[in-house]
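Novice: got a predicted structure plus its sequence, pasted below:
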Amino acid sequence: MTVSWHGVIPALMTEMTRDGALDLPATQRHLESCLAAGCAGFVMLGTLGENSSLSADEKETVVRAAVEAAAGRAPVMAGIAEYTTDLAIDAARRARRAGAEALMVLPTMVYQTDAREAVHHFRTLARAVDLPIMVYNNPMAYKVDLKPEDFVELAGEANIVAVKEASHDGRRITDMINRHGDRFKLLCGVDDLMLENVLFGASGWVSGLANSFPREAAQMFKLAEAGRKDEALALYRWFMPLLHLDVAVKLVQYIKLVNQMAGEGSEWVRSPRLTLVGDERRHVEAIVEQALATRPRLG
């Protein structure tokens, strides 16, 4: 399947049981629900997929289960987030073996690279695998920011085709287009900047809260892309308190709780993460309860 890098692409949760074991049937059910709601593809093993909490074998198993559930109806992409470039190459090859049709590649974990090292990492991985690659640029989380001029060095790698832009800089989409034209597909990577990014030229949205409210996410993207700004804005304003949860440190626990309350999954996570308690839990529950009470009726 050719990956279009278009539309709403949930960074899908890896569902787990209460004791932290993989719950593959639940993951597949959730993927099916998002697909039926109009989502255009899936990123497995991102932050929300608890990538760093899974073994190499488990990662391969999750990707294979997602590919089986998607059954050729939408592309499945695998997140690659490892300590070293060699480990990332191995993870990418495993993902390909499991049936992934594309990769979302992060900078190396733990060691904080500079831009030169990050470019080398992405280029080396691109030359070692034959899958299309989306570079994940998230300086807020990974402390290295690839600016438009840095992508000049990656433009020569034919299989680096897309960028998940999460710099929180609303100007970045325009700056990337001005510098590179249509060389890279640009996707919004920050939930609460979705409308701005799509209106400024993003072709897709790699989303956290699309896990929980996939129909609303797909409809909002469709309206924004069609230039129906007033309708998109009304939906965006309803969605915004939820979308803010995607940029919190505990986004995994937050969104898994939202999923549970919205009927899309369970809140179970793997240690060292713990489910929410006390005021923190009540804060998230109040946001979800308000959203459910005022949930728009979609045509």
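Specialist: Thanks, I have it.
Novice: going by C-alpha atoms from here, please, whenever you check contacts or count neighbours.
Specialist: OK.
Novice: what are the ranges of the helices in the stretch 1-150 of the chain?
Specialist: Taking DSSP state H, counting those that start in this stretch to define them, one finds helices in the stretch 1-150 of the chain at 24-36, 56-70, 85-97, 115-128, 139-142.
Novice: quick one: contacts of the helix or strand following the last one?
Specialist: Just to be clear, that refers to helix 139-142. Using DSSP states H and E, the helix or strand that follows helix 139-142 in sequence is strand 160-165. Residues outside strand 160-165 that contact it (C-alpha atoms under 8 Å, 6 or more residues apart in numbering) are 5, 126, 132-138, 154, 172-173, 183-190, 206.
Novice: for residue 199, which of the helices of the stretch 1-150 of the chain is the nearest?
Specialist: Between residue 199 and these, the shortest gap by C-alpha to C-alpha is with helix 139-142, which sits at 22.4 Å.
Novice: re the thing from before, could I get the helices of the stretch 1-150 of the chain as JSON lines with distance to residue 164 and mean neighbour count?
Specialist: Formatted as JSON lines, those follow (distance: least, C-alpha to C-alpha, whole Å; neighbours: other C-alpha atoms under 10 Å):
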{"stretch": "helix 24-36", "distance to residue 164": "20", "mean neighbour count": "19"}
{"stretch": "helix 56-70", "distance to residue 164": "20", "mean neighbour count": "20"}
{"stretch": "helix 85-97", "distance to residue 164": "17", "mean neighbour count": "20"}
{"stretch": "helix 115-128", "distance to residue 164": "14", "mean neighbour count": "18"}
{"stretch": "helix 139-142", "distance to residue 164": "12", "mean neighbour count": "14"}
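Novice: try this one next to it:
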Amino acid sequence: MNKFAHVYPAMVTPFNKDESFNYETAKKHADWMISEGISGVGIMMAAGEYQSVSLEEHKQYVREMVPYVKERGASVIVGCTRERPEDVVELMENAREAGADGAMVLPSFYYRMDQKELFEHYKYINDHSGLDIMVYNNPHSSTPISTETMAELYKLEHVKMVKDASMSIDVMTDYIFEANKTEDVNVLCGCDYLLYQAYATGATGWVSMTANILPKLSAEFHKAMIVEKDFEKGLDIFKKLYPVVNMTERFPKPTQAVKYILEEVYGFEEGICRRPRRGLSDEEKKHVLESSNILELSKEYSQRSTGVM
């Protein structure tokens, strides 16, 4: 099977009240997701609050968690986005030394580059690190990557993956069809509610908020679409996932929502979110549970559910 054909939960990072990392909970969460069928894990992505940790904290967490997950047989992608490409390379080399399979890198999220600058940004990273790269297209927080520029990025030695979070199936389709002209570039869905359309068009994987809280069902969807090539079965699973994928993409506080569900429904001690994120109100908590149908789904698709209301 393709090296990067996996569901990668964009794993949330549990913090203690003093803002230190809660490695015990992080490892329990990773163990649970892998035991439910997940074969890849994303560490220090946006859901993991990478923006709110220092370079040294990032490196510390990666050095602890990447070997732990790799020992359990899962692929690991580490989010290494920073404004300065030199910092990106520093984080990527740390991830490579820790054993990661790749790094997810967003373009500069403050300065809006033109397409030539964008290519040069990734070329610098490509030329200064030996780790495979997941190019992250997210025009809502950084410069949109044109199909023409993406085609040029595919030619770089270490560019092996693309995560598209444009929320536009036509953009993802263009990336997929362009990738089909190459031998070893994968396009992964980065928009949970476009999951079925992405896989049906040729995406080989999924970087997922939802897989944090429904790992078994997420893994079953991937297996149906990629391994079994049973698109009808995949559509049935997607329909079950749809309330959750809608919530994780459309609710404005997805990291807090996922952490709340992990605590309330599954009993994990996720702790706080770092600033600027704050916890959910009672009204928001109620909305998250009811709109996602997570209580019913967790009881059906996980042995861990506590069903707490």
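Specialist: Good, I have the coordinates. In this text, all values refer to a predicted model and were calculated from it rather than measured experimentally.
Novice: and the TM-score between these chains?
Specialist: Comparison of the two superposed chains (TM-score structural alignment, normalised by the length of the first structure) gives a TM-score of 0.91, and 296 aligned residues with a C-alpha RMSD of 2.2 Å.
Novice: thinking again about what came up before, mind checking which of the contacts of strand 160-165 of the first structure are in strands?
Specialist: 133-137, 185-188, 206 (DSSP state E).
Novice: those residues: which two are farthest apart?
Specialist: Checking these with C-alpha to C-alpha, the most distant pair is 133 and 188, at 15.4 Å.
Novice: what about these two, which has more around it?
Specialist: Legend: neighbour count by other C-alpha atoms under 10 Å for residue 133 of the first structure and residue 188, higher for residue 188 (28 against 25).
Novice: mind checking how far that one is from residue 159 of the first structure?
Specialist: Separation of residue 188 of the first structure from residue 159 of the first structure (C-alpha to C-alpha, to the nearest Å) stands at 20 Å.
Novice: report the buried members of the ones in strands among the contacts of strand 160-165 of the first structure.
Specialist: The neighbour-count test (16 or more other C-alpha atoms under 10 Å) marks 133-137, 185-188, 206 as buried among these.
Novice: give me the distance between the two termini of stretch 237-256 of the first structure.
Specialist: OK, stretch 237-256 of the first structure end separation, C-alpha to C-alpha: 22 Å.
Novice: mind listing what the residue nearest to residue 7 of the second structure when sequence neighbours are not counted touches?
Specialist: Leaving out its chain neighbours, the residue that sits closest to residue 7 of the second structure by C-alpha to C-alpha, 6 or more residues apart in numbering is residue 206, at 4.7 Å. Contacts for residue 206 of the second structure (C-alpha under 8 Å, 6+ apart) come out as 6-8, 188-190, 195.
Novice: if we go to 7 Å?
Specialist: For residue 206 of the second structure, the contact set (C-alpha atoms under 7 Å, 6 or more residues apart in numbering) comprises 6-8, 188-190.
Novice: now do the same for residue 290 of the second structure: its match in the first structure.
Specialist: Taking TM-score structural alignment, residue 290 of the second structure has residue 286 as its aligned residue in the first structure.
Novice: for that match, which three-state class applies?
Specialist: Classification of residue 286 of the first structure by DSSP: H, G, I helix; E, B strand; the rest coil places it in helix.
Novice: any idea how many residues pack against it?
Specialist: For residue 286 of the first structure, using other C-alpha under 10 Å, the count is 11.
Novice: kindly report the same for residue 148 of the second structure.
Specialist: 12.
Novice: before we move on, what about the one 10 residues further on?
Specialist: The number of residues packed near residue 158 of the second structure is 21, by other C-alpha under 10 Å.
Novice: got it, and residue 166 of the second structure?
Specialist: Neighbours of residue 166 of the second structure (other C-alpha under 10 Å): 20.
Novice: not counting sequence-adjacent ones, nearest residue to it?
Specialist: Nearest to residue 166 of the second structure is residue 138, by C-alpha to C-alpha, 6+ apart, at 5.3 Å.
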